[in-house]
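**Student:** Can you look at this prediction? I've put the sequence above it.
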Amino acid sequence: MTKVIGLTGGIASGKSTVAAQLHQAGLVVLDADQVARAVVQKDSPGLLALTRAFGRQILKPDGSLNRAKLGQLVFSDPAARKQVDAITHPLIRQVFEASLAALKRLGVPLVVLDVPLLLEAGYQRYCDQVVVVKVDPITQLHRLMARNHYGSQEARERIATQMPLAEKLAHADVVIDNNGSREKTARQVAKLIASWREGTDLHSVV
């Protein structure tokens, strides 16, 4: 029987680092960001629907999606963000459901759903366990500023658009503390993987 793990966390929390460590350990990781890019590839039905909604201003000269332009539109306009979500989320969900079904047929024992908006989009319904990666607010702010070259105000605004960490933690079965070094996080991940493989679920901060 396939055990499905939902992995989530706030922006710049280190979720991708944890996902990479899980992948390196041999686990199957379904990456929502990769799926989201795939469903709006050039000439795809998803990109066609976005172009109908927002016009050719969201396209690059070669006809592919200008992600920066679309990002600017949705960041400043909640209604536009909802419109993008209404177009892309069903397509992403369809891919996830098909992938999960195929992996279950193959008897894959553990599958990780790496989804930034796991809780917001309701993906926890597919999961046997939800893992939340946490980081303190100041560290999160500084990491986001460094990673995306944002000023302090823009970084704060980006963080504010997401579900508060406290709310995410309320849904967590397991919490990974990513305030320390990469090695410290890796030790927590290794402990978690061992619990899955041994069938002794952790239900607390790792």
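**Tutor:** All right, it came through fine.

**Student:** Going by C-alpha atoms from here, please, whenever you check contacts or count neighbours.
**Tutor:** Fine.

**Student:** helix/strand/coil for the residue of the chain most remote from its centre?
**Tutor:** Most distant from the centre of the chain: Pro61, at 28.8 Å, with distances by C-alpha atoms, centre = their mean. Put simply, Pro61 is coil when judged by DSSP: H, G, I helix; E, B strand; the rest coil.

**Student:** Check it against this one:
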Amino acid sequence: MRVGLTGGIASGKSTVSRILTELGAVVVDADQLAREVVAGGTPGLAAVVEAFGPDVLTPAGELDRPALGAIVFADPDKRRTLEAIVHPLVRARGAALEAAAGPDAIVVHDIPLLAETGQAGTFDAVIVVDAPEETQVARMVRDRGWTESDARARIGAQATREQRLAVATHVIENTGTLEDLRRRVAEVFEELVSGG
């Protein structure tokens, strides 16, 4: 079974992903793959440098993520340019990992921008990890040291909560304790295993 997993920034999606792995799912992490496909020496990094110039490289020749982030999060057209380079590479790598998982596996594709990229229809189920915007902002300020305006800008660059919920077949609300979250993830996993 192919499952899409998404959620807004600081919704707790990474924690849900880890719990699903513990429960036996094969998790394909799009963020991790996005780092791999633009690692030093890759064709993906060469394409990013061609599009954005050498200022997005560190002195060691690696991608300078903060420098690139400052460019793409301030300009939607530049963000789309970056996505047009990275997303096809990530999808191809994810497909290869899925093929290696075997026919009976629950394969969860952890895709932060699932709603934005219109991929929901390609999955048998879509799990959305949901948290109110104020909760997301508070977590980014507390856990990441961001300013409130930076946090709200990052949220504004993503799909709205309503857009994510519209593609969900399963919603995991993450506003309680870690144990509450574990319980709900286990419920959803059992539904997936039983074909629901």
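**Tutor:** On my side now, so go ahead. Model, not experiment: these values are computed from the prediction.

**Student:** So what does the residue farthest from the centre of the first structure match up with in the second structure?
**Tutor:** Residue mapping for Pro61 of the first structure onto the second structure gives Pro59, with TM-score structural alignment as the criterion.

**Student:** do Val131 of the first structure as well
**Tutor:** Checking TM-score structural alignment: Val131 of the first structure goes with Ile127.

**Student:** what's its match in contact with, if anything?
**Tutor:** Val3, Gly4, Leu5, Thr6, Ala168, Thr169, His170, Val171, Ile172 (C-alpha atoms under 8 Å, 6 or more residues apart in numbering).

**Student:** hmm, back to that, would you mind measuring from the match of Pro61 of the first structure to Gly40 of the second structure?
**Tutor:** Between Pro59 of the second structure and Gly40 of the second structure the computed distance is 12 Å (C-alpha to C-alpha, to the nearest Å).

**Student:** same thing with Glu83 of the second structure?
**Tutor:** With C-alpha to C-alpha as the criterion, Glu83 of the second structure and Gly40 of the second structure are 18 Å apart.

**Student:** Which stretches in the second structure count as strands?
**Tutor:** Secondary structure of the second structure, counting by DSSP state E: strands at 2-7, 26-29, 107-110, 125-130, 170-173.

**Student:** Asp29 of the second structure contacts Pro112, doesn't it?
**Tutor:** No: counting by C-alpha atoms under 8 Å, Asp29 of the second structure stays clear of Pro112, with 9.1 Å between them.

**Student:** For the two, indicate the residue with more neighbours.
**Tutor:** Pro112 (22 against 18; other C-alpha atoms under 10 Å).

**Student:** what sits against the spatially most central residue of the second structure?
**Tutor:** Centroid-nearest residue in the second structure: Pro112, 2.2 Å away (criterion: C-alpha atoms, centre = their mean). Applying C-alpha under 8 Å, 6+ apart to Pro112 of the second structure gives the contacts Leu5, Thr6, Gly7, Gly8, Ile9, Ala30, Asp31.

**Student:** Need the counterpart of it in the first structure.
**Tutor:** Per TM-score structural alignment, Pro112 of the second structure is aligned with Pro116.

**Student:** For its match, give its distance to Ala19 of the first structure.
**Tutor:** 11 Å.

**Student:** okay, and the common contacts of the two?
**Tutor:** Both Pro116 of the first structure and Ala19 are contacted by Leu7, under the criterion C-alpha under 8 Å, 6+ apart.

**Student:** Now check Val152 of the second structure against the first structure: what is it aligned to?
**Tutor:** Check again: residue 152 of the second structure is Arg, not Val. Arg152 of the second structure maps onto Arg156 in the first structure, by TM-score structural alignment.

**Student:** what residues are up against that match?
**Tutor:** Listed by C-alpha under 8 Å, 6+ apart, the contact partners of Arg156 of the first structure are Leu141.
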